[in-house]
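Student: Predicted structure and sequence below. I'll ask about it afterward.
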Amino acid sequence: MTHNYQITGMSCNGCRTKVENTLNAIEGVSAVVTLSPPLAVITMENHISTKKFQDSLSAVGNYTIEDAHALITNWQNEITKVTNLANEDIIKPSNHGNGKFYCPMHCEGEKLYDKAGDCPVCGMDLVQQASISQKTEYTCPMHPEIIRDEAGACPICGMDLVPKSASETEDNKTYKDLLRKMKIAVAFTVPVFAIAMSAMLPNDPLMKIMKHAAWNWVQFILTLPVVFYACWMFFVRAWKSIITWNLNMFTLVGIGTGVAFLFSVVGMLFPNLFPNEFKSETGTVHLYFEATTVILTLVLLGQLLEARAHSQTSGAIKELLKLAPTEATLVIDGKDKIISIHDIKKGDLLRLKPGDKIPVDGKITIGEGSIDESMITGEPIPVDKKVGDSVSSGTINANKSFVMVAEKIGSETLLSQIIQMVNEASRSKAPIQKLADSISKYFVPIVVVISIITFLGWAKFGPEPALVYGFINAIAVLIIACPCALGLATPMSVMVGVGKGASSGVLIKNAEALENLNKVNVLIIDKTGTITEGKPSVEKIYATQQNKDLLQDIASLNQYSEHPLAEAVVKYAQEKKISLIEVKDFEAIAGKGVIGTVNNRKVALGNKALMAQVAASVSEELENNIIVEQKLGKTVSYIAVNGIAEGFVSITDAIKITSKAAIQELMQQGVEVIMLTGDNENTAKSVATELSLSAYKAGCLPEDKLKEIKRLQGLGKVVAMAGDGINDAPALAQADIGIAMGTGTDVAIESAKITLVKGDLQGIVKAKNLSHAVMKNIKQNLFFAFIYNILGVPIAAGVLFPFFGILLSPMIAALAMSFSSVSVIVNALRLRSIKL
């Protein structure tokens, strides 16, 4: 009997081999394991429970196994659904973007909404999340409701379908809708304002045309489109905020303008209900239609400017989205065929011509290229690539032609992962935002209370007409307060900062990491792949006696390991045209090396700790030769066969050109830089001396790195850890800030909070500078928002009137309120121009 099982926890071919060998070791089992998809096809003589398989896998690693029947059935069902939909010749509704929206103030954290609208908490317009999918859609110029995934003819009129505009998004729709309403609001507000202001002109010319009461009716009629159409959404949001008790800016705007409008309507229809203080010389009540329309129009202007500014804050993501091409050139049977990038499959051969954008991740198989990777790494100098080198989606082939094989497609590509990470980080909350959130919770009720106190204070102690003064100033208090300036202060800076980091090759997982990086005072770094290039090469193999099979033994053993040093040995053997043979009982021992049985010989390759573990004897002559190599900065691996050390492999890994400068700059900023490496004392000392490190520790196993980080944290240090290997994953997770080299493994990247795409220590300097700039920007925004409200509300209440005779018109208050939140966004946008 044969069953399919899903395996989780595998990250490399070594894991796959270990899982497969473990399952096959169970009596009566024949298993074939694949890494992508992570499945095990198990044939067994008699039924064996999943628990027995799980117990065996748990003994060798953190792997889980479960029946994949339901999973495969779901996949098949989904494929059937998609196929059925593709075969239906129906008119598809327009679907802009990816249908996911978020609140720019992150009122409910990282929550996403399925459709456009306003936030149920703060009432602000939801912003569309940048879509990772870049699928080209085609529409009919005569029938825009026709949407197709590929070019063809319109099923209604037969016209050729044309590509839809990439800029046709919900964000643009929101902006255009607000702009249209703005034009209507201005068209009706200007005459209302002109009528109200005519009384200030000599002899009041309008009164010669009609009586004051008649002009009041004209103002009323002109106000209706502003209140009940152009700006009606503000009252809807205000009502929602009250019944849900999520009080916000629109609560204040709705109450203030609503009271002014209703007061004016009642005053116009029933003037005798009001005392003489509210009446003019002609006996009519002072109406506030002009205040209502002007305030609402100015608030609408603020919303319009915010909509435009919001689209700029996510500009970095949109620029990343533009990097992905819509088409690719497939090489099939020696001929070129243009296809959509969504039709690319793993293993496809793709031709790249000069100037082409690379559509997916893969490796060059024929030819060579000069790749502009600046959009991913932030580095402007093109990188030369040859056969076997990896290329990433979104980068540009400069001036040569080559053929590549597709290895990662869709959401697996580096570009898609970057966009996803930036999207998620942009929606996360920084700890510093808790202060603003706490204040915002009580802000609106306090402002309403202050407004009531303002009215009562003016009514009792103010000069005549005291009630009019009290009414106007109470409305001004409601209108000028701006809780959204507080709410936007942090998320806007985070969004722009995260985008800036992404365009510079610094990927930030969340806002907390961005904030905490500014506090880091200790940086822990690994050696191989972090300080060094991570491209080790075998310099020589030394043998104590003639053993022609020594290279074949260690290369065969290393073919199952994912470690860079292992890859170097395998590559060296291939260059020497040494064939690799089967290895039994392979095991990778973290931080020490690898062991296995090759041609019935027990072979061990690793450091001195591994030699002790396998009880291998090391001659004095061999040890002295090894020390000489280590003092030259070389990494040396002992080779033991059947318990006797028969030689060593000397491997060199050049220090990155930028490592020394980056370390010096970090130390100048007050950061202590410590190297923890699994390499030996002599090699570690040589590297540490060359780089002038603060300190170093050699011979570190993964648990040693973990203990050292915990020790430093116990001393009150804020620790960042930079690494690139699976062995570094526990330390990366324990550190206050884990920094993964993008050239490293997926496990390290997943464990880290910050990823450096280029895998360069200079990226840590960029990340530290970015963190400092973002935190400074957030504090500026919070300061402005606090000061604006602390000063604005008392001034609107009339606190300056007894001393300077100054009162703040509600219309001026509305203008100030609208520009307060816009100014916060504009200040955040300055982060786009900082130099990292």
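Tutor: Sure, I can see it. Numbering: from 1, shown residues only.
Student: Every contact and neighbour count from this point should use C-alpha atoms.
Tutor: OK.
Student: for this protein, longest helix please?
Tutor: When the chain is parsed with DSSP state H, its longest helix is helix 762-797.
Student: That one: which residues count as buried?
Tutor: Buried residues in helix 762-797, counting neighbours by 16 or more other CA atoms under 10 Å, are found at 762-775, 777-778, 780-782, 784-786, 788-789, 792-797.
Student: cool, and stretch 255-275?
Tutor: 255-261, 263-265, 267-268, 271.
Student: what's the answer for stretch 172-190, then?
Tutor: For stretch 172-190, using 16+ other CA under 10 Å, the buried residues are 174-175, 178-179, 181-182, 184-186, 188-190.
Student: How about stretch 322-341?
Tutor: Buried, per 16+ other CA under 10 Å, within stretch 322-341: 323-325, 327-331, 340-341.
Student: Stretch 426-437 now?
Tutor: For stretch 426-437, by 16+ other CA under 10 Å, it's 426-430, 432-433, 436-437.
Student: and those as JSON lines, adding secondary structure and distance to F648?
Tutor: Supplementary listing: the buried residues of stretch 426-437 in JSON lines, determined by DSSP: H, G, I helix; E, B strand; the rest coil; distance: CA to CA, whole Å:
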{"residue": "S426", "secondary structure": "helix", "distance to F648": "50"}
{"residue": "R427", "secondary structure": "helix", "distance to F648": "51"}
{"residue": "S428", "secondary structure": "coil", "distance to F648": "50"}
{"residue": "K429", "secondary structure": "coil", "distance to F648": "51"}
{"residue": "A430", "secondary structure": "coil", "distance to F648": "50"}
{"residue": "I432", "secondary structure": "coil", "distance to F648": "53"}
{"residue": "Q433", "secondary structure": "helix", "distance to F648": "56"}
{"residue": "A436", "secondary structure": "helix", "distance to F648": "61"}
{"residue": "D437", "secondary structure": "helix", "distance to F648": "61"}
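Student: let's bring in a second model and compare:
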Amino acid sequence: MSSQQTTASQYQETLSIEGMTCASCVGRVEKALKKVEGVETANVNLATEKAVISSSKPLNREDLIKAVERAGYDVAASPVIELTIEGMTCASCVARVEKALKKVEGVQQANVNLATEQAWIQADANVSSERLIQAVQKAGYDAKLVPSNKTEQQDKKANELQELKRDLIISLVLALPVFILEMGSHMIPAFHMWVMHNIGQYQSWLIQFVLTTLVLIFPGRRFYQKGIPALLRFAPDMNSLVAVGTFAAYSFSLVATFLPQVLPKGTVHVYYEAAAVIISLILLGRYFEAKAKGRTSQAIQHLIGMQPKTARIHQNGQILEVPISDVTSDSIVEIRPGERVPVDGEVVEGHSYIDESMITGEPIPVEKAVGQSVVGGTINQNGTLNIRATAIGESSVLAQIIRMVEQAQGSKLPIQAVVDKVTMWFVPVVMGLALLTFFVWLFFGPDPALTFGLVNAVAVLIIACPCAMGLATPTSIMVGTGRGAEMGVLFRKGEALQLLQDVQVVAVDKTGTLTEGKPTLTDFQVMDGFEREQVLQIVASVEAKSEHPIALAIVEAAQQENISFLPVTAFDSVTGSGIQAEVAGQAVQIGADRYMHEIGVNVSAFEAEAARLGNDGKTPIYVAIGQKLAAIVAVADPIKESTYAAIEALHQLGLKVAMITGDNRHTAQAIAKKLKIDQVEAEILPDGKVDVVKQLQQKYGRVAFVGDGINDAPALAQADVGIAIGTGTDVAMEAAEVVLMSGNMQGVPNAIALSKATIRNIHQNLFWAFIYNIALIPIAAGILYPSFGILLSPIFAAGAMALSSVFVLGNALRLKYFHAIKFDA
């Protein structure tokens, strides 16, 4: 948790640090924080587990957190409050809501998303949701907590869409006669004569007045209810532009109809059709926009739909079907063929195959037997399973995936900062330009100058489209992250989408990332004077105290030979080097050659054999008993079949691949040669991975690091983008910005390719949104009239404005059809 406050002469940030145990930890955290640019002092308190950082300028909280994580510690997350914001229509609304939320004391970060209509606020624990809601309401919008029941939220959206559709139909029915009466008379002389003869001009104007008034009062009321109050608060938005534009056309027409004598000669015209048709076209655009917005969130809706509503549980000797909310941890749940797994659990009875493609993106069903875990939302295929529930509700894998995707979709990319600055002032500038247009035409335009001024000013107000600018980035993020989730690629932070496309190097941990992470014992040679079975018994007894994958391989081999274990004392693990202990009164050391050199054991007798084993891709380990070399052991960790194609795909994307491993150089180079990896960093201790990542960043630029273990967390934090293998540890996933649910490297090129496609899509949207406004606002103002005699009707301006937002949404939806890279089987 953190909070930032300003003192008389400096800024202060407070972080809650997790994982400190002694004074050395305090020193390391302070040292890491002081390295962050701009930090003047950093005081860490072990008792309170707080770090107070001071600076003479505002501090970037993310930089501070990354520094702490690189030092090997965690920062407690601040509480996150999610609000649904009602009443936003354009990018200007987003900027105002964000500004209002950030003014609340204790709020560290506030991201508002126009596409999802939600706000994501990170704040101190003492900041209540009521204070945040009040701040939003003061800004002129409505807010409430995001309901835990997602179905309720979807139903509300569906009702809003139906209401919009109803208003659109009413508007079109009322506006069509107005358009025919006025524009038909201008375009078809015979129709004009018919109107004059059978209805009369004044009566035609009265009919248009009545119908247009109904359009403005009923379907058009939403623009006035929101736009006028915003204007009075000196915070105009898109609704204000529509309200002012249509009211100007309507008011002028009203005067022309009932008080024509007050207007200059030659200017008595009505523009009822402009007001009525503008409302209709903008409602049409908003209807299409709402439909398209619904499609952008289909990935989330699909994930929510994967959650079964009921489960079949064993209770008092019976099998009962109960609501999913009644399932508790340790409940025994029955799953029949073809059914979705209702909760996360562990198989206690039965055998089947589970389709996990909706979670991992992998199409091949996975075999499940007793003792193996299953994930809620996946589909049981051909056998009946009984599982013990292990995670339910918000703690389930599916709920966490939904939460990750929602947070990524609600986040802002760095590219959005420029857009936010522009949109904050966009509407006031447009209103100023409309006013300028009116007076320029009034004083310098040809007769009827008043009419020209009014029509062109209304066109400027109506054609301006801050909506497209506000939707350009969030809609692409929504569709891109949603498509990623379908492929088993979870972006925990939206900004990873932007950073990943610029990555030059992908650095990977070896064990568990490139390889299966399940080593097996392949070789065991002893020196003269030692018995193989006796040495294996001693080694296995010591390794049984360790949880390292290599240790497990040796223990498993001993168990297969029915070797019993001996008592072990004085066990000590030397991180990244080896282990030492005492067995039957003898000192035993097991580790790599560097460890043997450190303790003074000569390994020259096995150096040639070690080189041979390393060249075969095996990891050689030495055993010393009583300070004498006793044996050389080798284990092999098979390379995942999926790794070969993944590395090739990364090369095809023009990226370099670097392998960082604690393994010996011979073994590392042999594996790198097989995989065609560009750079190998071998014999690297866990702490050294961070330094290697830094070196790669200095040499090449942006670096992505892929890992799966606890010791990978600092390197994941140091990298520009950390990518965690989903089958790895929770610590690794917390430190990463991207999580691969499939558990293999093939998700990495897919994530990078999706990142490039999404950012390209955002650039297209922003280009369209800005070029549209830059080009068409001057045309609406009449810039083409002096040379070409061309003026833009307010009706065409409304149509163009409506199409602008629809274009942006349609372009973003193309990401739904992004194709994952096809890998050869």
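Tutor: Nice, thanks for sending it over. Since this is a predicted model, take the numbers as computed values, not measurements.
Student: circling back to that earlier point, what's the farthest-apart pair in the buried residues of stretch 322-341 of structure 1?
Tutor: Using CA to CA, the buried residues of stretch 322-341 of structure 1 span at most 22.0 Å, a distance reached by L323 and V331.
Student: what's around the aligned partner of S833 of structure 1 in structure 2, how many residues?
Tutor: Matched by TM-score structural alignment, S833 of structure 1 corresponds to Y817 in structure 2. As a burial measure, Y817 of structure 2 scores 10 neighbours (other CA atoms under 10 Å).
Student: Quick check: Y817 of structure 2 vs V94 of structure 2, distance?
Tutor: Here the criterion is CA to CA, to the nearest Å. By it, Y817 of structure 2 lies 29 Å from V94 of structure 2.
Student: is it true that I364 of structure 1 touches G388?
Tutor: Yes: the criterion here is CA atoms under 8 Å, and I364 of structure 1 meets it with G388 at 5.4 Å.
Student: what about those two, which has more around it?
Tutor: Neighbour tally, I364 of structure 1 and G388, criterion other CA under 10 Å: the higher count belongs to I364, 23 against 15.
Student: what sits against the more buried one?
Tutor: The contact partners of I364 of structure 1, taken as CA atoms under 8 Å, 6 or more residues apart in numbering, are 385-391, 402-405.
Student: Swap in 10 Å and give it another go.
Tutor: 349-352, 385-391, 402-406 (CA atoms under 10 Å, 6 or more residues apart in numbering).
Student: One more: L807 of structure 1?
Tutor: Per CA under 10 Å, 6+ apart, neighbours of L807 of structure 1: 469, 472-473, 476, 795-801.
Student: which residue in structure 2 lines up with it?
Tutor: Per TM-score structural alignment, L807 of structure 1 is aligned with L791.
Student: Structure 2: which residue goes with L523 of structure 1?
Tutor: By TM-score structural alignment, L523 of structure 1 lines up with V506.
Student: Mind telling me what element its match is part of?
Tutor: Using DSSP states H and E, V506 of structure 2 maps to strand 505-509.
Student: and that strand with helix 747-781, angle?
Tutor: Strand 505-509 of structure 2 and helix 747-781 are oriented at 150 degrees to each other (axes from the mean of the first three to the mean of the last three CA atoms, to 10 degrees).
Student: The helix or strand following strand 505-509 of structure 2: average distance to aligned residues in structure 1?
Tutor: Sequence-wise, the next helix or strand downstream of strand 505-509 of structure 2 (DSSP H and E) is strand 520-526. Mean deviation of strand 520-526 of structure 2 relative to structure 1 after superposition (mean CA distance after the TM-score superposition for structure 1): 4.3 Å.
Student: now stretch 750-769 of structure 2
Tutor: Stretch 750-769 of structure 2 sits 1.0 Å off on average (mean CA distance after the TM-score superposition for structure 1).
Student: For the host helix or strand of T17 of structure 1, which helices and strands make contact with it?
Tutor: Counting by DSSP H and E, the element that carries T17 of structure 1 is helix 13-24. Secondary-structure packing of helix 13-24 of structure 1 (3 or more CA pairs under 10 Å, 6 or more residues apart in numbering; DSSP states H and E): strand 29-34, strand 39-44, helix 50-58, strand 584-589.
Student: Which part of structure 2 matches the first one?
Tutor: Residues of structure 2 offer no counterpart to strand 29-34 of structure 1, counting by TM-score structural alignment.
Student: now the residue of structure 2 most remote from its centre: how far from Q203 of structure 2?
Tutor: The outermost residue of structure 2 relative to its centre, with distances by CA atoms, centre = their mean, is H197 at 64.3 Å. Using CA to CA, one gets 11 Å for the distance from H197 of structure 2 to Q203 of structure 2.
Student: ok, now N43 of structure 2?
Tutor: 81 Å.
Student: Also G227 of structure 2?
Tutor: As for G227 of structure 2, its distance to Q203 of structure 2 is 32 Å (criterion: CA to CA).
Student: quick one, which of these two is more surrounded?
Tutor: G227 (22 against 14).
Student: and that one, what pairs with it in structure 1?
Tutor: So, by TM-score structural alignment, G227 of structure 2 is matched to A238.
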